[in-house]
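Visitor: No sequence on hand, only this structure:
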């Protein structure tokens, strides 16, 4: 691990959404680096879930709070007195957003606004990384990667809510926070893969569930192109960005996180690798989407963050999928989620 890892030792860090998949991994990693972590989130929404399986509650000051409750959120932020904030709390699923659009908009837009407003009430915060999504861009379905200056948009409620939150974040940065020396950035990350994700309607968790139960995996859009990456890739990037912002607040802005644009691949290619790794697995491919629009092509230009951090993704896609299935297989055989996550983090750090 680079010497910059010492940066987090003893620092007060707030994570919203720490009970989620990425939030649980990030809490574990920051605790490992010596940070004093406070987590604010709803209770885990899936069963099983990584937060419970890895005993993440023992690694942080754990608070259950709906970020749409402005007063409760502000109280907890004031109590935590964080120097660094990672905002991951969200309604994170595209298809769920069609079923619950108002919940999606209120959580992803007003939840972000509530956190930003709370920051105006504390004087300890130096850097903030607010995670949105690679889906914030107006998607014209072309084989061209979007850079951070591309037009924002969103067909489905999830994408639209995250694009809208980008505007809210930019407004608070310019109108209120920059003049106080608070460095505020958004992180637009591609599709993440890793052990401990049991969400519905995500490719690898769906594959694990189907194949472990000896059922066929149903694939809606096999030719859809996405930027896939191991969960540790963007999390390491978020931590590095938080440090950069702390030391150089003028770097505040929007950043894409993901593999190089030419490494984005189709769902079919991911499944081909996954079946080879798993050793078996039946798949039914469809060419329909049950009336719900999802982007067919999505690629990111990540040159801005690559140039800033001077690093490249550590694990290529084949290794990412291998490590992910190894994680699920080992967990299913009785190894603890905490130990499996720690092993992956140690392996990742050794390559930095």
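Guide: Cool, the structure landed. The shown structure was predicted, so the numbers you read here are calculated from the model rather than taken from an experiment.

Visitor: make it CA atoms for all contacts and neighbour counts henceforth
Guide: Noted.

Visitor: quick one: which helix or strand includes residue 172?
Guide: Per DSSP states H and E: residue 172 is located in helix 157-172.

Visitor: Let me see the residues that make contact with that helix.
Guide: Under the contact criterion CA atoms under 8 Å, 6 or more residues apart in numbering, helix 157-172 has outside partners 91-94, 97-98, 101, 104-105, 108-109, 112-113, 116, 132-133, 135-137, 152-154, 184, 186, 253.

Visitor: got the buried residues for that helix?
Guide: Neighbour-count burial for helix 157-172 flags 157-166, 168-170, 172 (criterion: 16 or more other CA atoms under 10 Å).

Visitor: What ranges does this structure have for its helices?
Guide: Using DSSP state H, the helices of the chain run over 21-32, 50-53, 70-80, 94-99, 101-105, 111-119, 157-172, 203-212, 232-247, 267-278, 303-309, 317-332, 337-350.

Visitor: Got another one to weigh against that:
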């Protein structure tokens, strides 16, 4: 309960500017912040579908205000953020998928690179103290797929436009920290900024196109077999509450010691806890008693996606005292059980898992 007490003490009554609040991870983050007693202003594009999690949980009612706008609009970002005068900024807004980045590379770079620069520039214009956590991805690393778990100091890179855009965003973040938010000048600028790199998140309510869990759920709903593009690919699967808890813990530590954590942090499962796409699919389907309801894709023309990707979270464990609470299998089962439970609303299911995660496992 020590972590929960710290989070409640830190965020209760605080003003939080949350970009990407209408997205899958953003909707979970919005619920956790609301549960902790924070006042949230969201800034994001509108939800794409009626059954997106944000709509299912009544996300608008969880916000002090919800701004539907684009992070590519510098003037709007700056106006809304400076007017709100937040204590914390969590920047989640992004074009977050690999395959669509091949179709719209320029939009991907504009959103992920310039969108991040716009949020940081808006923070620079903010007169008071503010703590900012910039969310990127585990895919920011140059990945030769040799089996090593990536550490924060490893080389940045990216084969596909999505990964490259997020690596570029990391460079932008580091530049702003060094140029405008240095530790030595904190008394003048009063800004603390860190970047965070998390793995492939899964959880209830994800309706995205081209992601494995929503693909499985749609196949179950239509009575089809799931088609696996890369069944042997290894990913750092983690329940969405794992990185959210980590982001909040980091922000709380930054609030306590504003010059001590202005850096990059990995938040991933133990790198020995490896599961392939096929492993995830079988475990997920087992909750529905359909373990074999999948098939492997034989298309050899598919675009490049990394087949092996793991993070080393030693830094977060040693400096922040953070460790993952759920194994990959538990994360998969929690997710499948969320979709399988038809007795509760989406908001009730999320609240139940939030309470269990933060009260039982911390």
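Guide: Right, received. Where do you want to start? None of these values were measured; they are calculated from a predicted model.

Visitor: coming back round to it: so the helix holding residue 172 of the first structure corresponds to what in the second structure?
Guide: The aligned range for helix 157-172 of the first structure in the second structure is 161-176, by TM-score structural alignment.

Visitor: tell me the angle the helix holding residue 172 of the first structure makes with helix 111-119.
Guide: If you take axes from the mean of the first three to the mean of the last three CA atoms, to 10 degrees, helix 157-172 of the first structure sits at 20 degrees to helix 111-119.

Visitor: Can you get me the centre-to-centre distance for helix 157-172 of the first structure and its chain?
Guide: Relative to the centre of its chain, helix 157-172 of the first structure is centred 16 Å away, using CA atoms, centre = their mean, to the nearest Å.

Visitor: And stretch 71-91 of the first structure, by the same measure?
Guide: Centre to centre, stretch against its chain (CA atoms, centre = their mean), the figure for stretch 71-91 of the first structure is 17 Å.

Visitor: What span of the second structure is that stretch aligned with?
Guide: Counting by TM-score structural alignment, stretch 71-91 of the first structure lines up with residues 75-95 of the second structure.

Visitor: end to end, how far does the matching stretch reach?
Guide: Its first and final residues considered, stretch 75-95 of the second structure spans 20 Å by CA to CA, to the nearest Å.

Visitor: Can you give the contact residues for it?
Guide: 14-21, 23, 25-26, 41, 44, 69-71, 101, 108, 111-112, 115-116, 118-119, 121-123, 125-126, 128-136, 162, 251.

Visitor: What lines up with residue 32 of the second structure in the first structure?
Guide: Checking TM-score structural alignment: residue 32 of the second structure goes with residue 29.

Visitor: who's in contact with that match?
Guide: Taking CA under 8 Å, 6+ apart, one finds residue 345 in contact with residue 29 of the first structure.

Visitor: For residue 231 of the first structure, see how far away it is.
Guide: 12 Å.

Visitor: what does residue 48 of the first structure give?
Guide: In terms of CA to CA, residue 48 of the first structure sits 18 Å off from residue 231 of the first structure.

Visitor: more neighbours, these two?
Guide: residue 231 (22 against 13; other CA atoms under 10 Å).

Visitor: Without its sequence neighbours, what residue ends up closest to that one?
Guide: Of all residues not flanking residue 231 of the first structure in the chain, residue 192 sits nearest, at 5.0 Å (CA to CA, 6 or more residues apart in numbering).
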